[in-house]
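J.: this is a predicted model, with the sequence first.
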Amino acid sequence: MDQIKWGILGCGNVTEVKSGPAFSKVANSSLAAVMRRDAEKAADYAQRHHVPKWYADADALINDPEVNAIYIATPPDAHEELAIKAIRAGKPVYIEKPMARNAAECERIIEAGKKAGVPVFVAYYRRALDYFLKVKELVDSGIIGDVRYVSICLQWQPYEEEVGENARPRWRVTPEISGGGHFHDLASHQFDFLEFVFGPVKTAQGISRNQAGLYEADDIVMASFEFESGVLGNGSWCFTIDKAQRQDEARITGSKGKITFSFFEKFDIIVENEAGTNVMHIPYPEHVQQPLIDLIVKELRGEGKSPSNGDTGIRASRIMDEICTK
């Protein structure tokens, strides 16, 4: 491909800043069309973001001859169907994370892509962000010695719509739409990045429960896992805690020190070893998906390689499936 002309299926909140504008800021790339079931909202998005075309029908966008690559930014329940439709139309797909509701759906997308010879990419953009590349660089440098274990703690304040007398659970906590709850939405990023740093997870197990009864999905998860490299890991995720207890911390402990960082909220990386404590501040770019989109465009043009694709994207879903198996 010479010029990558993108179409977005599902131009909701995630596309407003994180991803949408980046498609036209990357070299040899442009956003040609957007689609949303609500025609008024699709037209509004197109007008605000200066997109030439908008649709209220997914098939119409997929079959638009001026669109040659598809970004699927709908909730996960539509990922498999839309990805396979786009693949059969011969158009590369870039799929929001998690790749689908479960590993079985991911496998069918990958199979369709390989059968048709069409590339599949997944929006695990931390593999291309400077902040997380620095964490990987520090681990690889041996600055904390041999890595022994990884610990994750994520305590996330519930969304206002999910609590109180007039609670309206969002799609992220409706398993038939999202595949699970906030764990599936957020831990997918964490496991994907940890595999990027340490290699494949060999085994994973856990306990997931709904303690507060605010919605259908599980709201607390405890897990342990082991990488093929021998590094061990554990994690706790709780989404029904008081605002004052909000926490987002990951710690990599080695034989000679430790690295502390955040997956979602903070921009500091703290390295502690025999030389002392070093704090590095690395903010995210304005459009967090832009570095990964740039690499995807380069791969589609035969100029580079994306670190996130279908084969890597499915792995986080497999891990979460193992952990949440009752």
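T.: Arrived safely.
J.: could you use CA atoms for every contact and neighbour count after this?
T.: Noted.
J.: what's the neighbour count on A244?
T.: A244 is flanked by 7 other residues according to other CA atoms under 10 Å.
J.: how near is it to N210?
T.: Using CA to CA, to the nearest Å, A244 is found at 21 Å from N210.
J.: the structure to be compared is supplied as follows:
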Amino acid sequence: MSNDRTIGIVMNGITGRMGYRQHLVRSILAIRDQGGVPLPDGTKVQVEPILVGRNAEKVAEIAERHGVQRWTTDLDEALTQFGAQVYFDAQLTTVREPAILKAIDAGLDVYTEKPIAEDLAGALRLARAAEAAGVKHGVVHDKLYLPGLLKLRRLVDSGFFGRILSVRGEFGYWVFEGDWQPAQRPSWNYRVEDGGGMTTDMFCHWDYVLENLFGPVEAVTARTATHIPQRWDERGQAYAATADDAAYGIFELAGGIIAQINSSWATRVHRDELVEFHVDGTEGSAVAGLQKCVVQHRSATPKPVWNPDLAETNPYRQQWVEVPDNAEVDNGFKAQWEQYLRYVIGEGEHRYDFFAGARGVRLAEAGLESSAQGRRLELEALSA
């Protein structure tokens, strides 16, 4: 007789691109189809998604397509009538906080996309409410589970870099305006009134990447920009882009590490991956993307000499060595879902909680404030 257990998961926001593709299809349904999350004792945690959304036609179609039995347009019903244990939120940030508070009030454990709230005050309200209610809360930190950053983590843990000096990040690509070619991102991303903006979106990511690989952010100097002031929406209608589409940040980390990250939806790609982090240390350097990571050790570092009068003959890219995979890596979103579900039933831990999410919101707010005021801002510690 099987001792497997089943966790009902209310999934809100699965009609959106990220909620549908990464969280429903590639995570929860993939876990369902593999027979559950394996546990050390040989049993498994089975998952039962319960879909909720405002558009009944879309939600019903997704449920039928993927063989999901239970769905509703009533969040209160989903939280209280189906016996679920976990609530997941991938909605627009503007409507996330009240929904999560309802889930907390209903006694469900909560896992959510980021930003967890529109502002720091809201993020802390959620964190404190979850703590007071005793529910297990988690925030998506997907990039830490990607192959390139897992290799970078391995290098950091091994002491490969010696003393880490600096980090340089480049993220972004050209998002078409929508007039002569359809945009690759939804139009709300470029309207601040709908929760859009590069800083709000990506500084939450950079906060947890920097904190968990190199050290917490202690100060920020940022400059944001709206390079493309007019775009065209999904119906072909022109609209004013009121949100920033690029953010240029300098982040001062604990231990004296300086990080610089450029984020832009108005840049054309000339690098191997859409995001890359170049890390320099006294003993070696690395460049990591989402998938690959290459290194150059101190002992193999060439000795360039500046001479603008001669053509460059040094094959710099060929002087780096690729870090091997050494292990199969699952989809990053799915891997974190499995970790969180084990945590929910008391197997292991999940350190990426609502307070971690609040730190991401804090950095985004500080970045916007730094840009508006034209100055460096130190970050104050968050208290529970």
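T.: On my side now, so go ahead. Since the model is a prediction, treat every value here as computed from it, not as a measurement.
J.: now the TM-score, please.
T.: The TM-score (TM-score structural alignment, normalised by the length of structure 1) is 0.89; 321 aligned residues with a CA RMSD of 2.5 Å.
J.: helix, strand or coil for the residue mapped onto Q47 of structure 1 from structure 2?
T.: Applying TM-score structural alignment, one finds that Q47 of structure 1 aligns to E64 in structure 2. Counting by DSSP: H, G, I helix; E, B strand; the rest coil, the backbone at E64 of structure 2 sits in helix.
J.: what about E64 of structure 2, how many neighbours?
T.: When neighbours are counted by other CA under 10 Å, E64 of structure 2 comes out with 12.
J.: now it: how far from D89 of structure 2?
T.: Using CA to CA, E64 of structure 2 is found at 21 Å from D89 of structure 2.
J.: residues near the closest residue to Y248 of structure 2 other than its chain neighbours, how many?
T.: In this structure, Y248 of structure 2 finds its nearest non-sequential neighbour in N262, 4.6 Å apart by CA to CA, 6 or more residues apart in numbering. Here the number of neighbours of N262 of structure 2 (other CA under 10 Å) works out to 18.
J.: N262 of structure 2 matches what in structure 1?
T.: Using TM-score structural alignment, N262 of structure 2 pairs with S236 in structure 1.
J.: quick check: its match touching F183?
T.: No - look at S236 of structure 1 against F183 with CA atoms under 8 Å: they stay out of range, at 9.8 Å.
J.: K97 is in contact with F121 of structure 1, correct?
T.: No - using CA under 8 Å, F121 of structure 1 is not in contact with K97; the gap is 10.0 Å.
J.: next up, the contacts around the equivalent of L101 of structure 2 over in structure 1.
T.: Per TM-score structural alignment, the equivalent position to L101 of structure 2 in structure 1 is I84. For I84 of structure 1, the contacting residues are 109, 112-113, by CA atoms under 8 Å, 6 or more residues apart in numbering.
J.: make CSV out of those residues and add secondary structure, distance to G310 of structure 1 and neighbour count.
T.: Shown next, in CSV, are those (DSSP: H, G, I helix; E, B strand; the rest coil; distance: CA to CA, whole Å; neighbours: other CA atoms under 10 Å):
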residue, secondary structure, distance to G310 of structure 1, neighbour count
I109, helix, 8, 26
A112, helix, 11, 20
G113, helix, 9, 23
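J.: nearest to S30 of structure 1 among these?
T.: G113 (22.9 Å; CA to CA).
J.: any idea how far the match of Q47 of structure 1 is from T73 of structure 2?
T.: Note on E64 of structure 2: its distance to T73 of structure 2, by CA to CA, is 15 Å.
J.: likewise V167 of structure 2?
T.: V167 of structure 2 sits 45 Å away from T73 of structure 2, going by CA to CA.
J.: of the two, who's got more company?
T.: The neighbour comparison of V167 of structure 2 against T73 (other CA under 10 Å) goes to V167, with 22 against 17.
J.: contact partners for the aligned partner of that one in structure 1?
T.: By TM-score structural alignment, V167 of structure 2 lines up with V150 in structure 1. For V150 of structure 1, the contacting residues are 231-234, 250-253, by CA under 8 Å, 6+ apart.
J.: mind doing that once more with 7 Å?
T.: 232-234, 251-253 (CA atoms under 7 Å, 6 or more residues apart in numbering).
J.: the alignment partner in structure 1 of V321 of structure 2: what secondary structure?
T.: Counting by TM-score structural alignment, V321 of structure 2 corresponds to N278 in structure 1. Counting by three-state DSSP, the backbone at N278 of structure 1 sits in strand.
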